[in-house]
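Colleague: Here is a sequence together with a model predicted from it:
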Amino acid sequence: MKIREVVLTALMIATIVVMGMIPPIPLGVIPVPIVMQNLGIMLAGIVLGAKNGTMAVGGFLVLAFLGFPVLSGGQAGPAVFIGPTAGYLLGWFITPLVMNYSLSRRFVSHAGGQLIAIWISGVLIVNLIGALWLWVVTPISLIGALTSGLLFLPGDTLKSVAVYLVAVRMKMLSGAVSGR
């Protein structure tokens, strides 16, 4: 890795950590709150690309696993990785890879397709994996877990639009994504 890539990856980890300082919003109906960190996860995929974005998210998750209180609400430690939110963390880890793969497809060359690709990889897939894990580790039914994921869609959709606008502003969606 080049020095520039190491620095950008470290800065993205710091960005994700800082977003975790914004207090989570508990939903009450499920043990998974609304957080801002998934905005940072999507930014990692767009700004750093598949490899470095995944390294940034992976580095962030390693810090959380080791007990550093970097997850929203100060959560940390190995227990988080087997608890109700673990599926969302797995979804976060694969987001940069899936996002960059989908953005590199030729049919995603226009603005609407790019926004949909960001939304599917950063919102839909994460929420689906999270809901499936929630179903496995809690007494919530599969339908209940999938339905509860709908609570995240409005806010997560706004976050994906923000990530798209950042990427457009940085001119990162003009064919540069597939080159990383």
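Modeller: Looks like it arrived, so ask away. Residues are numbered from 1 along each chain as shown.

Colleague: use CA for all of it now, contacts and neighbours both
Modeller: Fine.

Colleague: How many residues are close by Thr85?
Modeller: 19 (other CA atoms under 10 Å).

Colleague: That one reaches Gly130, doesn't it?
Modeller: Yes - Thr85 is in contact with Gly130 according to CA atoms under 8 Å; the separation is 6.7 Å.

Colleague: one more structure, for comparison:
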Amino acid sequence: MTNNKKIKMLTYSAMMTAFIIVLGFFPAIPLGFIPVPIVLQNMGIMMSGELLGSKYGTASVFSFLFLVLLGVPVLTGGAGGAAHFLGPTGGYLIAWLFVPLLIGFFLEKRSARLSNPWWFELSVVIIAGALFVDVIGSFWLSWQTHLPILTSLSSNLVFIPGDLIKAILSVIIIRRLRKSLRLDGTDRKKA
């Protein structure tokens, strides 16, 4: 890969980090029965894996999470700091780092053989971008709040409808954006 393509992918990675931060400007919806609100930032996490692939998508999310760790107020509601990784929402944040890795990996594997139909991409985003995060977050939430694991898992069912909507929007937006930016699986993989 040429330096121009690497610079292009790094630029997209930085722009995706900024986009995730902008999604944090939308207010969170508190649920009341668990200390984890509904946020839009996880849609940006899904989109980074779809658009940038496993390598640059993970770099983008890592940059975002590193800013959070440093205390920069980039989480929804203007929050930041290492305490968020240790509190009830820590499992969700840690799982976010693996989302673009998983989404990018499965989309890159599939595109190496043939094109990705929308239903395959949507199923990967739902499984790796929503269900994976909810399960990891549930286990962490159970450990932090001393809830029984089944209670923690069942309380996360409230996130599923919103996560499905975010996954569908993510696939629609990224598939169009990929065409306009002329990014295919080979660009993301070889960069």
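Modeller: That came through, no problem. The structure presented is a predicted model; accordingly, all values stated were derived computationally and were not measured.

Colleague: Tell me the residue in structure 2 aligned with Leu146 of structure 1.
Modeller: In structure 2, the residue matched to Leu146 of structure 1 (TM-score structural alignment) is Leu153.

Colleague: which residue packs closest to its match, ignoring adjacent ones?
Modeller: Of all residues not flanking Leu153 of structure 2 in the chain, Ser138 sits nearest, at 5.3 Å (CA to CA, 6 or more residues apart in numbering).

Colleague: I'd guess the one you found is in a strand, am I close?
Modeller: No - counting by DSSP: H, G, I helix; E, B strand; the rest coil, one finds Ser138 of structure 2 to be helix, located in no strand.

Colleague: Now check it against structure 1: what is it aligned to?
Modeller: In structure 1, Ser138 of structure 2 lines up with Ala131, judged by TM-score structural alignment.

Colleague: Equivalent analysis for Ile173 of structure 2, please.
Modeller: Applying TM-score structural alignment, one finds that Ile173 of structure 2 aligns to Val166 in structure 1.

Colleague: mean deviation of the helix or strand harbouring that match from structure 2?
Modeller: Using DSSP states H and E, the element containing Val166 of structure 1 is helix 153-169. In the superposition against structure 2, helix 153-169 of structure 1 averages 0.9 Å from its aligned positions (mean CA distance after the TM-score superposition for structure 1).

Colleague: Buried residues in that helix, which are they?
Modeller: 156-157, 159-164, 166-167 (16 or more other CA atoms under 10 Å).

Colleague: in structure 1, which spans are helices?
Modeller: Listed in chain order, the helices of structure 1 (DSSP state H) span 3-19, 37-65, 86-103, 111-119, 125-137, 142-148, 153-169.

Colleague: In structure 1, which residue sits furthest out from the middle?
Modeller: When distances to the mean C-alpha position of structure 1 are computed (CA atoms, centre = their mean), the maximum falls on Pro139, with 25.1 Å.

Colleague: Please tell me how far that residue sits from Thr85 of structure 1.
Modeller: Pro139 of structure 1 sits 14 Å away from Thr85 of structure 1, going by CA to CA, to the nearest Å.

Colleague: Now do the same for Gly91 of structure 1: its match in structure 2.
Modeller: Here Gly91 of structure 1 is matched to Ala95 in structure 2, going by TM-score structural alignment.
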